[in-house]
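Asks: Only the shape, not the letters, is given here:
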């Protein structure tokens, strides 16, 4: 509306500078409408029309040629404005930016999102050239691009760019994660530091030309150091968070949630390591299979909630009773396995007896159990040419013997491999 109303300040903000051509305003308005209607055929038609017009300006028509003059709205208002001073024309930079924006919108409608982002980013680079020219007083940079045109083209290109914010590089750039924050910081520094460097050079070269090269070298080197340092700090924070999250995952994968002892998977992994060490160096390896006597009675009498508390207290007692190299794992239900590296059968039986007495002397009334809690333990030492499963079978047979002999006792497995007890 600036042309019909005669608002020359909006058309040409600087009295001696370039102005916004009516075709520029019309094309920008058409692309804005096409962006709103980007999923409609009308939006496609508007974008294609603007692209054809801008290509005509770039390759076939002169800025003041008859083709453009015939298509230009408000020709009389434009003629009056040109008579006041610097002529207003559709510059090449403006046409290039609008053509890139129209092509980006067409690529978006054709589901070529990566190409759409690249074209929209390029359309932003063109007004950036004009901004640098105005800021640094370089008239040849901004050419025929007015400040009003810049203020229209940049939001338009940003709107087209954000249409595909959910895909590709733009999604990574806008990500709330640390990688996105690092990228945004690098982008900010990548724009601001060269701009400030250019500002210093332009002002320095007028007074001391010899200092301009030195300022350029120092500024660029220090900016590189700052950028690398900040990126290293942020990436270190990312790596620290990743390691912390990895440890949490490992904990969830290897620990029993109820008793906080190791689970069966972690026990089998540790057993494989100890078995390999046994075959290389031959240190003794013993295992204790622990079962709570009459645990079903506890669950039936006091409820499963109390039974869970008993399991937790028992697991805590076993962990406190073991050495740092020993491993306590929940085998299933009310059964636990204690893996004792560097421990012969006799020493394992003594440790098992101490554990049995400890449990028998513990008061479980705080857990809501009015009855004494007892355990039965089967002990087995790993034999030559024997797997960990074979060792546990012998420990299970010894545990079954302890149950048959009255429970609340420790029984050591025979060296020979017994048959499996019936379920």
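Replies: Yep, that arrived. Worth saying up front: this structure is predicted, and the values here are computed from it rather than measured. Numbers count the residues shown, from 1 in each chain.

Asks: going forward, measure contacts and count neighbours with C-alpha atoms only.
Replies: OK.

Asks: can you tell me how far residue 320 sits from residue 345?
Replies: 21 Å (C-alpha to C-alpha, to the nearest Å).

Asks: another structure for you, compare them:
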């Protein structure tokens, strides 16, 4: 209930709770050092910033826990953690606290560095520089105002030292955070490159490079999946072995580049005609395997015949003007989960019969 459901938003809520805990710890510390006769601070003066800090921490948590931060991010285009506005509020409250802590104000400067440091790792380079600049300008303005309002307690030379030391700390924190940001970006780029490389390797492992179709390995895995589904649902399952007619003659007469173009064009044209559930893979050389889930033997034969007739009407003019490509096919049905190899063998025998009968035809196993 406190952190919400798992995910990125939970991380943001956790961060807001850490901020709230920091504010409450500071409020407790201020309350302790402002009690009793020997108090270091005037409770009446520190009470307003104490209350403001507590409310700021609660507001940050409420924004995250209610999901308002995500709606603001969508509407304004800001990052969902609202890091920059929360940090600016923290800087404002810290500089306010500096004006009421008197002789203990040196400790507030360390707090300012912590507030800025807490946000640096979530900000972009420009935002980090702007935040550091704003913090220094606000602190310098407050110091100047206090030296004019109370020169005895806030001596100009002491404030100058405080400002100089704070500037050095903030500059160091900013430079370190920018370096860390570059390292994080480099890691993100490396992760992205690795993910792309893995995706490419996966594609190489499952796709035929020339035609872009699934390769034999990928089709083997798909056959196992589909036959398991076939057995579970008692649905029909057919496949067809397809061989491009006279492909060797095309290679010998026109060259291997033309043969590659024929294979690519064949794959593209057949794939464009397939039904939604059908899948074709390059089985080897000029041979392809077509999987037809949910289709019985006769409808599968009709589907292959439709593909064959469609291909005959599309000349491969880019390879050679007037060149027409035909194929022979053997169609078979899978009878069970352990029947994959047998079904392929039956389709192969039917393909052989189609070739022996003159090619450009389909035979049913």
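Replies: Great, that's in hand. Small disclaimer: the values here were computed from a predicted structure and weren't measured.

Asks: neighbour-wise, which of residue 320 and residue 345 of the first structure wins?
Replies: Just comparing residue 320 of the first structure and residue 345: by other C-alpha atoms under 10 Å the higher neighbour count belongs to residue 345, 20 against 10.

Asks: That one: what's it in contact with?
Replies: By C-alpha atoms under 8 Å, 6 or more residues apart in numbering, the residues touching residue 345 of the first structure are 286, 379, 380, 381, 412.

Asks: ok, residue 113 of the second structure touching residue 169?
Replies: Yes - counting by C-alpha atoms under 8 Å, residue 169 is a contact partner of residue 113 of the second structure at 7.0 Å.

Asks: Could you look up the SS state of residue 372 of the first structure?
Replies: Classification of residue 372 of the first structure by DSSP: H, G, I helix; E, B strand; the rest coil places it in coil.

Asks: I'd like the distance between it and residue 292 of the first structure.
Replies: Distance, residue 372 of the first structure to residue 292 of the first structure, by C-alpha to C-alpha: 11 Å.

Asks: and of the contacts of residue 345 of the first structure, the nearest to residue 130 of the first structure?
Replies: Comparing these against residue 130 of the first structure with C-alpha to C-alpha places residue 286 closest, at 79.3 Å.

Asks: Translate the closest one into the numbering of the second structure.
Replies: The alignment partner of residue 286 of the first structure in the second structure, by TM-score structural alignment, is residue 238.

Asks: Please name the residues that touch that match.
Replies: 291, 292, 293, 294, 295, 296, 297, 300, 331, 332, 333, 334.

Asks: farthest-separated two in the residues you listed?
Replies: Greatest spacing in the contacts of residue 238 of the second structure, by C-alpha to C-alpha: 294 and 331 (14.3 Å).

Asks: The two - which one has more neighbours?
Replies: residue 331 (30 against 18).

Asks: Could you identify the residue of the first structure that aligns with that one?
Replies: Aligning on TM-score structural alignment places residue 331 of the second structure opposite residue 379 in the first structure.

Asks: Would you state the helices of the stretch 101-250 of the second structure in chain order?
Replies: Taking DSSP state H, counting those that start in this stretch, the helices of the stretch 101-250 of the second structure run over residues 105-120, 125-149, 156-206, 216-233, 247-254.

Asks: How far away from the center of its chain is the third one?
Replies: With C-alpha atoms, centre = their mean, to the nearest Å as the basis, helix 156-206 of the second structure stands 19 Å off its chain's centre.

Asks: what do you get for the shortest one?
Replies: Taking C-alpha atoms, centre = their mean, one finds the center of helix 247-254 of the second structure at 46 Å from the center of the full chain.

Asks: Quick one: average offset of stretch 265-272 of the first structure versus the second structure, please.
Replies: Stretch 265-272 of the first structure, aligned to the second structure and superposed, deviates on average by 1.3 Å (mean C-alpha distance after the TM-score superposition for the first structure).
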